[in-house]
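>>> attaching a predicted model along with its sequence, questions to come.
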Amino acid sequence: MRVTISSAMFLTTPRWWLPFFMPSTISWLLIVVGLIFMWRNRASCISRAWRLGALMNALGAVILYLACAPFVATWLALGLEHMVTPLRAADAPKCDAIVVLGSSFHWHRDQPNETYFVSAIADRFRVAAEAYKLGKAPLLVLGGGGKLDEPGVCEGQFQKQMALELAIPESAIVVGPQVINTEQEAIQHAATLRGLHVKKILLATSVFHLPRAAMQFRALGFEVVELPCHYLTAGIDEQFSWRMLLPRGQALDQTETCMKEYLGLLSATLFLAKEAAVEPTP
């Protein structure tokens, strides 16, 4: 079967089905269904249905604990970080453009003209701006980012303003449209980059996001140099501690973030095969 890039990217896009593969959802469903089984068969605690409900409760609790355990979250993050070769902006090769991917960002506004971004985008922009200042590419392509159903400042325009404040010329800045996921962003950027005759890009994004993002851009025909940032672990300095056995909400968030990337990589590996036909975006 001939798979086109556009259809393959549709299959790899994180959509409505992703939450059903997340440990928080799985554990919640197991516990709720298990409690229903136990309640309906409460008259006989030795019945098969009651024991099945108890087993589902126990399994749900174990899954939830593991998802909230910092040692699991760290292990998952390290797995993604080890897929990317460390590279500093100063050591990056010359490219045709530096591409900064957007993120699901949040902002804080304490005054009408004072907006602060709270997300990974700050580190992504930092390494990209550093690479531009070092002359690694003549173009700085900024992701529009943002959630289309939320009002607020456009992430790409905010980054552009920061770039101008750093004395990066406006003629060297390209701002992409707002999109809702990496796949759409890659397709939109691909159309722009082809129009600028760009073939080799320096891709700046969070290190855990880089394997999947780089795969998407390579599938669209670009030579990609990965510029990692926003690490989630201490790397070689990471050490096990008994505190990593204590469940934490922050660990759950990191676990599910990493699991989304692993699922995205799995679907990309399955559907963005070498025989996929590259179809230029009009």
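It's in. All values reported here derive from a predicted model rather than from experimental measurement.
>>> from here on, just use CA atoms for contacts and neighbour counts.
Fine.
>>> quick check: longest helix of the protein.
Counting residues, the longest helix in the chain under DSSP state H turns out to be helix 249-271.
>>> remind me what that one packs against, helices and strands.
On a contact count with 3 or more Cα pairs under 8 Å, 6 or more residues apart in numbering; DSSP states H and E, helix 249-271 meets helix 5-12, helix 48-68, helix 70-81, helix 210-219.
>>> between helix 249-271 and the shortest one, find me the angle.
Just to be clear, that refers to helix 5-12. Counting by axes from the mean of the first three to the mean of the last three Cα atoms, to 10 degrees, helix 5-12 lies at 140 degrees to helix 249-271.
>>> check which element follows helix 5-12 along the chain.
On the C-terminal side of helix 5-12, the closest following helix or strand by DSSP states H and E is helix 23-40.
>>> outside of that following helix, which residues touch it?
Helix 23-40 has contacts (Cα atoms under 8 Å, 6 or more residues apart in numbering) with 19-20, 45, 49-61, 63-64, 67, 256.
>>> included below, for side-by-side comparison, is a second structure:
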Amino acid sequence: MRIAEIDLESLSSLQIARLVMGERYYRGETADVIFVFGGQSPERVRHAAKLFHAGKAPLLLLSGGTKFGQRHPPEAVAMREQALELGVPPEVILIETDSNHTVENVLCSLVVLHRKVGLHRIRRLIAVTVPWHMRRSLLALRTYLPRWIEPIPCPVSLPGFDPQRWWEHPEASWRVPREARKVVDYVREGFVADEEVHL
């Protein structure tokens, strides 16, 4: 089934989980950069720092702006401070501060990556975000990244969160249904390319 064809009302709770979180999980792959999508959960940067210290990639790219002027400083600036506190060396941290949403996270980060590294030198990218944001993040990456760059999903582990029982988690209980709607709307409105999903 393609995402644009999905009737959200007909999906079970587990199918909704697969829609927003995807079917593939991180298997320990190495990459050229760890890409962290902006957001207010500090677990994203903690997770990325662990990956860096484990030698999974030599660079961190922290992406997040002011969300249409609502957040000061930009998300990526605050994320950088957290990464430094977690022992990530400043010279391996790249930040992108112009984006306002998920698609712009990718688009604006392409310029940063190209100027600092060269897109032609990147083959794999580890994508870090919270579990319920993973499908939409991957759709944005697959739509806008150059075809030779493979995005590897690496969702954050959240305390008390079980993807199979997401409705019991206080934040996921409202974020997952909202994210399911965003995934379908993003595809139908043409912000990201449609793809086949197995629910």
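Perfect, thanks for sending it. Predicted model only: the values in this text are computed from it and were never measured.
>>> follow-up on the earlier one: mind putting the helices and strands packed on helix 249-271 of structure 1 into CSV with mean neighbour count?
What follows is these, written out as CSV (neighbours: other Cα atoms under 10 Å):
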stretch, mean neighbour count
helix 5-12, 19
helix 48-68, 19
helix 70-81, 21
helix 210-219, 22
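>>> just want the most central residue of structure 2.
residue 129 (3.9 Å; Cα atoms, centre = their mean).
>>> on that earlier part again, now the helices and strands packed on helix 249-271 of structure 1 as CSV including distance to residue 198 of structure 1?
Listed next are those as CSV, based on distance: least, Cα to Cα, whole Å:
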stretch, distance to residue 198 of structure 1
helix 5-12, 19
helix 48-68, 41
helix 70-81, 27
helix 210-219, 12
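>>> residue 184 of structure 1: which of those helices is closest?
helix 5-12 (8.2 Å; Cα to Cα).
>>> which part of structure 2 matches that closest one?
On structure 2, no counterpart of helix 5-12 of structure 1 exists by TM-score structural alignment.
>>> same deal with stretch 154-173 of structure 1?
Counting by TM-score structural alignment, stretch 154-173 of structure 1 pairs with residues 74-93 of structure 2.
>>> ends of the matching stretch, what's the gap?
The stretch stretch 74-93 of structure 2 measures 15 Å between its terminal residues, going by Cα to Cα, to the nearest Å.
>>> all the strands of structure 2, in order from the start?
With strands called from DSSP state E, structure 2 shows them at 33-37, 60-63, 93-96, 124-128, 150-153.
>>> residues in structure 1 matched by the second one, start to end?
It refers to strand 60-63 of structure 2. Against structure 1, strand 60-63 of structure 2 falls on residues 140-143 (TM-score structural alignment).
>>> please apply the same query to the last one.
Aligned using TM-score structural alignment, strand 150-153 of structure 2 spans residues 223-226 in structure 1.
>>> following superposition onto structure 2, what is the mean distance for the matching stretch?
In this overlay with structure 2, the average offset of stretch 223-226 of structure 1 from its partner residues is 0.9 Å by mean Cα distance after the TM-score superposition for structure 1.
>>> other residues contacting that stretch?
By Cα under 8 Å, 6+ apart, the list of residues contacting stretch 223-226 of structure 1 reads 84-85, 87, 92-93, 199-204, 210, 214, 217-218.
>>> among these, name the buried ones.
84, 92, 200, 201, 202, 203, 204, 210, 214, 217, 218 (16 or more other Cα atoms under 10 Å).
>>> can you list those residues in a markdown table and add distance to residue 77 of structure 1?
Shown next, in a markdown table, are those (distance: Cα to Cα, whole Å):
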| residue | distance to residue 77 of structure 1 |
| --- | --- |
| 84 | 12 |
| 92 | 24 |
| 200 | 28 |
| 201 | 25 |
| 202 | 22 |
| 203 | 19 |
| 204 | 18 |
| 210 | 12 |
| 214 | 17 |
| 217 | 22 |
| 218 | 23 |
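>>> what does residue 44 of structure 2 align to in structure 1?
Per TM-score structural alignment, residue 44 of structure 2 is aligned with residue 124.
>>> residues in contact with the closest residue to its match other than its chain neighbours?
The shortest distance from residue 124 of structure 1 to any non-neighbouring residue, by Cα to Cα, 6 or more residues apart in numbering, is to residue 205 (5.3 Å). Residues in contact with residue 205 of structure 1, defined by Cα under 8 Å, 6+ apart, are 100, 101, 102, 121, 124, 227, 228, 229, 230.
>>> again, but for residue 216 of structure 1
Neighbour list for residue 216 of structure 1: 9, 183, 186, 268 [criterion: Cα under 8 Å, 6+ apart].
>>> pretty sure the first one sits against residue 269.
No: taking Cα atoms under 8 Å as the contact criterion, residue 9 of structure 1 and residue 269 are not neighbours in contact, 11.0 Å apart.
>>> sweet, I'm off.
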